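K.L.:
Any chance you could fold what I've pasted below:
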Amino acid sequence: MSSQKTIFYPVYFVLIISVGFNIFLVYSGYLTLDYNTLAYITTCTTLKEKPLENSTILLIWFWPSGRQLGLNSCSAKFNIDGCHLTLDRELYDDAHGVLINHRNIKNDLSNLPTKPRPFFQKWIWMHFESPENTRRLDGLDNLFNVTLNYRRDADIGLREQFILKNEDTEDKIFPQVLDKKDKLVCWIVSHWNEKLERVAYFNELKKHIDIYALGRHFGSKVNNTQYKETLTRCKFYLSFENTNVHYDYITEKLFNPLTFGSVPVALGAPRYIYERFVPKDSFIHVKDFSSPQKLAEHLLSLDKNVDEYKKYFQWRKHFEIKLVDYPEEHACRACQYIRAKKDYQAFGNLSKWYWDAINDGI
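P.N.:
Predicted coordinates:
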C-alpha cells in the first residue's frame, strides 16, 4: 500500500491566519463591522444569478433585519412575476429600482449610493415606524422617487387589512377560541417609557382590573408561539401604540389580537381613523370612556355577559385579516410597482410629508 504525503500550501496558512485575526479584531472592538454590512457581505455572494431577460431588477441596498431572501419569493409567495430581487450592488447601473430602508441610513447619508443615478432608476424610501420615533435626517428631500409606507397617501401603501372571505373559508379561531379563555386582560410590551401615554394609562388601568402583563419589561420574554397562545387565551388585549399624533399609524398591535381571537383595546389614533381600516364593532377604544376606571368597569361587565362579548367577533362571518409578510412582501410590492410604473416620477418634500403634522381633512 502506498502512502500519500499531505501537501500544505503556505497560502492556506496565510488565509487561515488572516481570517482568524480579523475575527479577533471584530470581537475585540478594534474593528467595527456594521450588521447590515455584514449581512450584505455574507448574502450577496449567493445572489449572483443573472437576471432573466425583461425582468425588473430591484436592488435592495439594505436588507431589513439582515435577513436573507429568496430570489423567487415574489412569484412563489405573492404571484408577482418578472421581478429579480438582489443584494448585488454590481447591478446598480442596471437596476430599475433601489430599495432603501430608512432605519439603516447613516446620519450623514454616507452609506447611500454614490454613483450617478441612471435616468430610468427609481429610489424607493421604505419605512414603517411612526414619525415620532424616527430620526429626521437632513438631505433626504429630492433623493427618493417613491414612498413605501403604512400611510394611505404613500405611493406604495402596505399594511395589514380586512379582506372579504370566501364563503367556504373555515374560521379556525371562532367559536373554539372561547373555550380557551382563562385570562381577562393581557399586554405584552418590551419598550417602556414613563413619558408615553400608554404607560400612564396602563398604570392607572391596573388599579381597577387585573392585567396579565408579559414581555421584556416585565421580565418574561415571549417567543412567537407563546405570543399567539397568549392572544388566544385572553379576552381582551391592550393594543396600545407608542404614538398617537400620526393618524395612520396602526400596527400589528391591533391586527394580531384580531387574527388570533382576542378583542383589542386600542390606544393611539382617534377612533374614526381606526374605523377606516377595521369594523367599528371589532375593537374597543379607550377614548370611548371618560377614565381608565370606566373602561375597566366595561371590560368586567363584558366578562360576565358572553352574548355581548361575542358581538365583537361578528365581523369574522364576512372578513378575514391579511397580514403582511415583512420584509419580503415589501420588496416584492416595490418591484411590482416600478415594473408597472414606467413614467417619470419625483418626490421633493419627504421631510415635510412624513414629519410635519397631517391635515386629515375631516
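
K.L.:
from here on, contacts and neighbour counts on C-alpha atoms
P.N.:
Noted.

K.L.:
quick one: buried residues of stretch 293-304?
P.N.:
Neighbour-count burial for stretch 293-304, with 16 or more other Cα atoms under 10 Å as criterion, is recorded at 293, 295-296, 299-300, 302.

K.L.:
Give the burial count for the residue nearest to residue 83 when sequence neighbours are not counted, as a bare number.
P.N.:
Nearest non-adjacent residue to residue 83, counting by Cα to Cα, 6 or more residues apart in numbering: residue 56, 4.9 Å away. Counted with other Cα atoms under 10 Å, residues neighbouring residue 56 total 22.

K.L.:
Quick check: the gap between residue 56 and residue 20.
P.N.:
40 Å (Cα to Cα, to the nearest Å).

K.L.:
now residue 186
P.N.:
Going from residue 186 to residue 20 by Cα to Cα gives 48 Å.

K.L.:
Looking at the two, which one has more neighbours?
P.N.:
Applying other Cα under 10 Å to residue 186 and residue 20 shows that residue 186 carries more neighbours, namely 23 against 11.

K.L.:
Would you confirm that that one belongs to a strand?
P.N.:
Yes. Counting by DSSP: H, G, I helix; E, B strand; the rest coil, residue 186 is found in a strand.

K.L.:
would you turn the buried residues of stretch 293-304 into TSV with secondary structure and distance to residue 313?
P.N.:
Shown next, in TSV, are the buried residues of stretch 293-304 (DSSP: H, G, I helix; E, B strand; the rest coil; distance: Cα to Cα, whole Å):
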residue	secondary structure	distance to residue 313
293	helix	24
295	helix	19
296	helix	20
299	helix	15
300	helix	18
302	helix	13
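
K.L.:
and which of those residues is nearest residue 324?
P.N.:
residue 299 (29.9 Å; Cα to Cα).

K.L.:
and this one, so I can compare the two:
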Amino acid sequence: MKQRTCMLSLGIVVVLLTLVQIYSLYANGYWRREDRTIGLSDGFNYFVTDISVPTILWWTPFTGNKGSIKKCGSFECHFTENRKFQHHPSTKAIMFYGSNLNYMDLPLPRNGLNVSWALLHEESPKNRPILLHGKFLSLFNYSSTFSRKSHLPLTLQFLGSFEDLVGTTHFIATDLKDKLLSELAPVVYVHSDCGTPSRRDEYVQELMKHIRVDSYGACLNNKKLPREISSMTNMDDERFFKIVAQYKFTLAFENAFCDDYITEKLWRPLTLGSVPIYMGSPSVRDWLPNRNSAILASDFESPEDLAKYLTEVGRDKRKYESFLRHKLGPADGRVSNGFLKDALASRKWGIDPVRGSFIDHFECYVCRSVHEHVNQKSVVSEGHYKCPPPVNPLTGRADEDDWWYDVIWYRGKCEATTVRKFVDEGKSPYTPGEFRREMTRMCPDWW
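P.N.:
Sure, this is the predicted structure:
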C-alpha cells in the first residue's frame, strides 16, 4: 500500500513538473503558432500584437532573419523576412536585394507612401537590367548601390582601407619588374566573365596584336595559374597577389560602364603596385589616388595607340614611376585626392565586425528614416545608377544589333515601363501572360 502511494505521489510530481516546463516554454514563446508570433534573435518570441516598433520587411530573402528587434542608435526596428507582415500595421518599409529582385513578384498593390521601398544592390548593374531605368528605380525611396548618389554609397566597397592603398606589402621595385620581362609580358589580364556588356575581350584581343599580354583567366587565356589557385575564388589569395604584383601593367576592364561602378579590377592593381590600364566608369578620375594613378583606355584612339604608349612608358623608369606616387611618394603625401580621402574617412561600414557591414548600416539607415518620417521626401532617380546603353569599345558607338543593347538594355527599359504602369494603376499581382501582353503593346518595336 505504501509503495503504491509513493508511486502515485511520484507520478503527480512528474506531471506537475511537466506542466511547469510546458508553461515555461509557452510563456517564452517556444510553443507557438507561426501566424501569431515572431522569433527574436535572443531566443524569445513576441506576439505580433506586442510589436511597438516599426517593422521592416525583407521582401527578397537575403539576411535569413525570421524576426528580430535591431537597435540603430536611439531607434529600434523589427526586421523580418516573413511576408505575412506585408500588410501589417507596423510595417513601414520593404527592402529588396537587387540580384534577387523579380519584377513578377512584387508586393502589390503597393501600400502607398506610408510604406517605403528600399533597394540594396552592390553587384554589377548587368545582373538586373531593369534597374538601369528611371521608370523602375523611381519606385524606391532609398538606395544603397555603387553610386555616390545613393543614400548609402558602396563605391569603395572593394577598397579595404587607405593603408591598403599606400602600403608596400606586395610592392615590387621597377628594376625587378624589368628583369622579369624575360619571363613575363609587360601587361596582365585576369578576367573569367566573358561576353560582357562592355565587350572588353574584343578590345583586349585587338590590343594583343600590338603588345604582349599574359591572360590568366578564362577569357582569352594564354597562361595558366598554379593549380592550387586556379579557381576564381582565390583572387584574394596572397599567392595570386604575388603574381599580379610582378607585372608593370594590369588591364582593369569593368563588365559595364556606369558612373561610380568601380570594382576590384581597379583597386587590386592599385593596392599591389601594378599600374592599372582602366576601362569602365566615366567618373573614375574622381576616385583615383592621384591624377595619373591609372592609364585610361578611353584617352586613346585605338588599342594600337594604347600599346605604343604602354611601350613608351614601360621603357622610361621615371615616367613609369610617376604613376606610382601612392606607393613611392613621401609618406605624408602619397594621395592627393581629398575627395577619396574624405570618402574613406567617413565610411562607417567595413569588413570588420566592429564597424559592421554595409547591410547592417543600410538597414539602420532605413530604420532611422522611417522613424523620422523622411520617406515622403525621397525618391531614387536614374542618377543612382546612370548606366548609358552599352557601346562597342572599338568604335565608341552603340551597335543596335548587339545582344546586350537590343535584348538586355532595351528589353530592361520595356520591362521597367510596364511594371511602372501596373504599379501606378494599383494593379494586383499580374500574371506572366498579362505582363507580356502589356509589354508587347507598350514596346511593339522590340518584338
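
K.L.:
helix/strand/coil for the counterpart of residue 244 of structure 2 in structure 1?
P.N.:
Here residue 244 of structure 2 is matched to residue 231 in structure 1, going by TM-score structural alignment. Judged by three-state DSSP, the three-state class of residue 231 of structure 1 is helix.

K.L.:
Quick check, residue 231 of structure 1 in contact with residue 253.
P.N.:
No. In this structure, residue 231 of structure 1 is not within contact of residue 253 by Cα atoms under 8 Å, at 10.7 Å.

K.L.:
Compare neighbour counts for these two and give me the winner.
P.N.:
residue 231 (27 against 18).

K.L.:
And the more buried one, how far from residue 225 of structure 1?
P.N.:
For residue 231 of structure 1, the distance to residue 225 of structure 1 equals 10 Å [Cα to Cα].

K.L.:
And the strands in structure 2, which stretches?
P.N.:
Remark: strands assigned in structure 2 by DSSP state E are 37-39, 45-47, 55-58, 68-72, 75-80, 91-97, 116-120, 142-144, 187-189, 213-215, 249-253, 275-279, 295-296.

K.L.:
Compare those strands and give me the one nearest residue 325 of structure 2.
P.N.:
strand 275-279 (10.7 Å).

K.L.:
Contact partners for residue 187 of structure 2?
P.N.:
For residue 187 of structure 2, the contacting residues are 212-214, 247-251, by Cα atoms under 8 Å, 6 or more residues apart in numbering.

K.L.:
can you rerun that using 10 Å?
P.N.:
181, 208, 211-215, 244, 246-251, 274-277, 307, 310 (Cα atoms under 10 Å, 6 or more residues apart in numbering).

K.L.:
For residue 287 of structure 1, see how far away the aligned partner of it in structure 1 is.
P.N.:
Aligned counterpart of residue 187 of structure 2 in structure 1: residue 185 (TM-score structural alignment). Noted for residue 185 of structure 1: a distance of 17 Å to residue 287 of structure 1, by Cα to Cα.

K.L.:
middle-most residue in structure 1, spatially?
P.N.:
Taking Cα atoms, centre = their mean, the centroid of structure 1 lies closest to residue 326, which sits 5.5 Å from it.

K.L.:
Secondary structure element for residue 38 of structure 1, which one?
P.N.:
Element membership for residue 38 of structure 1 (DSSP states H and E) is helix 35-44.

K.L.:
Mind naming the longest helix for structure 1?
P.N.:
Looking across structure 1 with DSSP state H, the single longest helix is helix 10-28.

K.L.:
Which part of structure 2 matches that one?
P.N.:
With TM-score structural alignment applied, helix 10-28 of structure 1 matches no range in structure 2.

K.L.:
From the buried residues of stretch 293-304 of structure 1, pick the one nearest residue 99 of structure 1.
P.N.:
Nearest to residue 99 of structure 1 out of those is residue 295 (Cα to Cα; 43.3 Å).

K.L.:
which position in structure 2 aligns with that closest one?
P.N.:
Per TM-score structural alignment, residue 295 of structure 1 is aligned with residue 306.

K.L.:
quick one: its match and residue 247 of structure 2, what's the gap?
P.N.:
Per Cα to Cα, residue 306 of structure 2 is found 17 Å from residue 247 of structure 2.
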